[in-house]
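*Asks:* A structural model of the following input is requested.
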Amino acid sequence: METNGDQFAHHTIVKKPKPLICRSWSENYDEVEVPGTPKTPRTSTTPGHEKCTFHHDLELDHRPPTREDMLPDMARSYRLLLSSLGENPDRQGLLKTPERAAKAMLFFTKGYDQSLEEVLNDAIFDEDHDEMVVVKDIEMFSMCEHHLVPFYGKVSIGYLPCGKILGLSKLARIVEIYSRRLQVQERLTKQIAVAVTKAVQPAGVAVVVEGVHMCMVMRGVQKINSKTVTSTMLGVFRDDPKTREEFLNLVHSK
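*Replies:* From the prediction side, this is the model:
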């Protein structure tokens, strides 16, 4: 086993002897949309957006205001929340809490400000080989969209290249893009798999996510030791049981 120098992940390269059937992105998979993202991009011609500061001469897709612009409104909302709880937001311990909470929430959801193209940054390399690449135990932190409380865990990704490989750190970056949003674990798992497919168009992609959800630990059933495991298998990982088994054995090995 080789390590890539990151403390949060290990990667393994395993020889895959049989020839691979390469599939193109457009032929096999539909892109997973982020909830809340309009299907039709909003531009300066969209009613109500004529003066939007995010619309420039190039007619870029509509994007939210800068983070600094959002902080005052978010802080006021947190202040109202504190008051609704019966707290005094002006007492010493809470005086700066609305601003701190707003900044923290923006950090927890920074994935909304990132795109796959920006994160990949051309770190895709031509490489003519048929080896399985597995990066496992990538740390993940996200926010449950149902209760706005955290869930966290680890992600393992495997893919079979078809002439292109991805810089190993970029797999961890892809996890960051989609985990740092309001999420459900099932959708997060699929978004990661689809993003890797879109990036390098491999013969197959496999993703396993193991998460601990604070909405189950702190409220509701309050089962402290419960874990949720989700998986997405695309291409040969879905079609070939032996390839899938090999990946799962690598993921669960010590």
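
*Asks:* contacts and neighbour counts: CA atoms only from here.
*Replies:* OK.

*Asks:* name the residues of the top helix by length along the chain that are buried.
*Replies:* With DSSP state H setting the assignment, residue counts place helix 67-84 as the longest helix in the chain. Within helix 67-84, the residues that qualify as buried are 71, 74, 75, 78, 79, 82, counting by 16 or more other Cα atoms under 10 Å.

*Asks:* quick one: contacts of the strand or helix carrying residue 173?
*Replies:* Secondary structure from DSSP states H and E places residue 173 in helix 168-179. Applying Cα atoms under 8 Å, 6 or more residues apart in numbering, the contact partners of helix 168-179 are 4, 110-112, 114-116, 119-120, 123, 135, 138, 140-143, 155, 157, 188, 191-192, 195-196.

*Asks:* just the buried ones from these, in PyMOL syntax?
*Replies:* Remark: buried members of the contacts of helix 168-179, expressed as a PyMOL selection using 16+ other Cα under 10 Å:
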select buried, resi 110+111+112+116+120+135+138+140+141+142+143+155+157+188+191+192+195+196
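
*Asks:* another for comparison:
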Amino acid sequence: MTAHVADETSRDLAAAEDAAASFLRALGIETETENLRATPGRMAKAWAEMLTPREFDATTFPNDEGYDELVLARDIPFRSVCEHHLLPFVGTACVAYLPGERILGLSKLARVVEHFACRPQTQERLTRQVALWLQEQLDPTAVGVVLRAEHSCMTLRGVQATGSSTVTSSLLGTLRSDPRSRQEFLTLAGS
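*Replies:* This next block holds a predicted model:
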């Protein structure tokens, strides 16, 4: 799956800092005070960090033992940015697969969530991207992804539904087609 994030060579932090200063001034915030003078630069660096995933290799290994039960990592923390308001959303992911011929290094389950979360996103798309990446990389029997997140575009503005969370899921293979497998996954995922 192709990444749609800017790499470090395409970023212009000086221009981002200028834009941040203009943005703050346009909202009536004076940026020449001692406390706010460096804020535009910090904003530019913070956004660049939030929108740049760390590189990782998809380390896979042969499934020599023929393991055919769920491999599941849950409570994987993630943060992303709503593409509609550019406000953060944070939550946890549960990522699982039923191995085929290859298994994935466990830390890569968290890395793939981080990879796709580091861009302006919708939670629905993020959920699907993680599932499809696992399907493409491993060709497993099944994939399941559940994300639970709190969106600040819902909690801090608009409806201001503090404490609300959104749950999305993507099920592929037997986790989608077999009710008992689906139920096992959803139970282990805590959904």
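
*Asks:* what's the mean distance for the helix holding residue 173 of structure 1 versus structure 2?
*Replies:* Overlaying structure 2 shows helix 168-179 of structure 1 at a mean distance of 0.4 Å from the equivalent residues (mean Cα distance after the TM-score superposition for structure 1).

*Asks:* and that helix, which stretch of structure 2?
*Replies:* Aligned using TM-score structural alignment, helix 168-179 of structure 1 spans residues 106-117 in structure 2.

*Asks:* how far off centre is the matching stretch?
*Replies:* 8 Å (Cα atoms, centre = their mean, to the nearest Å).

*Asks:* how about the strands in the stretch 1-150 of structure 1?
*Replies:* 10-15, 124-126, 131-144, 150-160 (DSSP state E, counting those that start in this stretch).

*Asks:* among the ones you listed, which is nearest residue 90 of structure 1?
*Replies:* Among the strands of the stretch 1-150 of structure 1, strand 150-160 comes nearest to residue 90 of structure 1, with 26.9 Å by Cα to Cα.

*Asks:* once aligned to structure 2, how far is the closest one on average?
*Replies:* Mean deviation for strand 150-160 of structure 1: 0.5 Å (mean Cα distance after the TM-score superposition for structure 1).

*Asks:* list the contacts of the next helix or strand after that strand.
*Replies:* Beyond strand 150-160 of structure 1 on the C-terminal side, the first helix or strand identified by DSSP H and E is strand 164-166. With Cα under 8 Å, 6+ apart as the contact definition, strand 164-166 of structure 1 has outside contacts at 123, 124, 125, 126, 127, 128, 199, 200, 201, 202.

*Asks:* do that again at 10 Å, thanks
*Replies:* 120, 122-130, 133, 159, 196, 199-202 (Cα atoms under 10 Å, 6 or more residues apart in numbering).

*Asks:* of these, which belong to helices?
*Replies:* Those of the contacts of strand 164-166 of structure 1 lying in helices (DSSP H): 120, 196, 199, 200.

*Asks:* and the gap between the residue of structure 1 most remote from its centre and residue 128 of structure 1?
*Replies:* Within structure 1, the residue lying farthest from the chain centre (Cα atoms, centre = their mean) is residue 91, at 37.4 Å. From residue 91 of structure 1 across to residue 128 of structure 1, the span is 64 Å (Cα to Cα, to the nearest Å).

*Asks:* now residue 106 of structure 1
*Replies:* On the measure of Cα to Cα, residue 106 of structure 1 and residue 128 of structure 1 end up 41 Å apart.

*Asks:* give the aligned equivalent of residue 182 of structure 2 in structure 1.
*Replies:* Match for residue 182 of structure 2 (TM-score structural alignment): residue 244.

*Asks:* one more: residue 81 of structure 2?
*Replies:* Using TM-score structural alignment, residue 81 of structure 2 sits opposite residue 143 in structure 1.

*Asks:* same thing with residue 48 of structure 2?
*Replies:* In structure 1, the residue equivalent to residue 48 of structure 2 is residue 106, according to TM-score structural alignment.

*Asks:* residues of stretch 177-191 of structure 2 that come out buried?
*Replies:* 182, 185, 186, 189.

*Asks:* residue 106 and residue 128 of structure 1: who's more crowded?
*Replies:* The neighbour comparison of residue 106 of structure 1 against residue 128 (other Cα atoms under 10 Å) goes to residue 106, with 19 against 11.

*Asks:* these two touch, right, that one and residue 143?
*Replies:* No: contact criterion Cα atoms under 10 Å: residue 106 of structure 1 and residue 143 do not qualify, at 11.5 Å.

*Asks:* what touches both of the two?
*Replies:* 180, 181.

*Asks:* what residues are up against residue 249 of structure 1?
*Replies:* residue 243.

*Asks:* go on, residue 219 of structure 1?
*Replies:* Residue 219 of structure 1 touches residue 147, counting by Cα under 10 Å, 6+ apart.

*Asks:* who are the contact partners of the aligned residue in structure 2 for residue 194 of structure 1?
*Replies:* Using TM-score structural alignment, the partner of residue 194 of structure 1 in structure 2 is residue 132. Shown in contact with residue 132 of structure 2 (Cα under 10 Å, 6+ apart): 1, 126, 138, 139, 143, 144, 145, 170, 171, 172.

*Asks:* could you do residue 221 of structure 1 as well?
*Replies:* Contacts for residue 221 of structure 1 (Cα under 10 Å, 6+ apart) come out as residue 215.

*Asks:* for residue 191 of structure 1, same thing?
*Replies:* 31-34, 174-175, 177-179, 185, 197, 207, 232.
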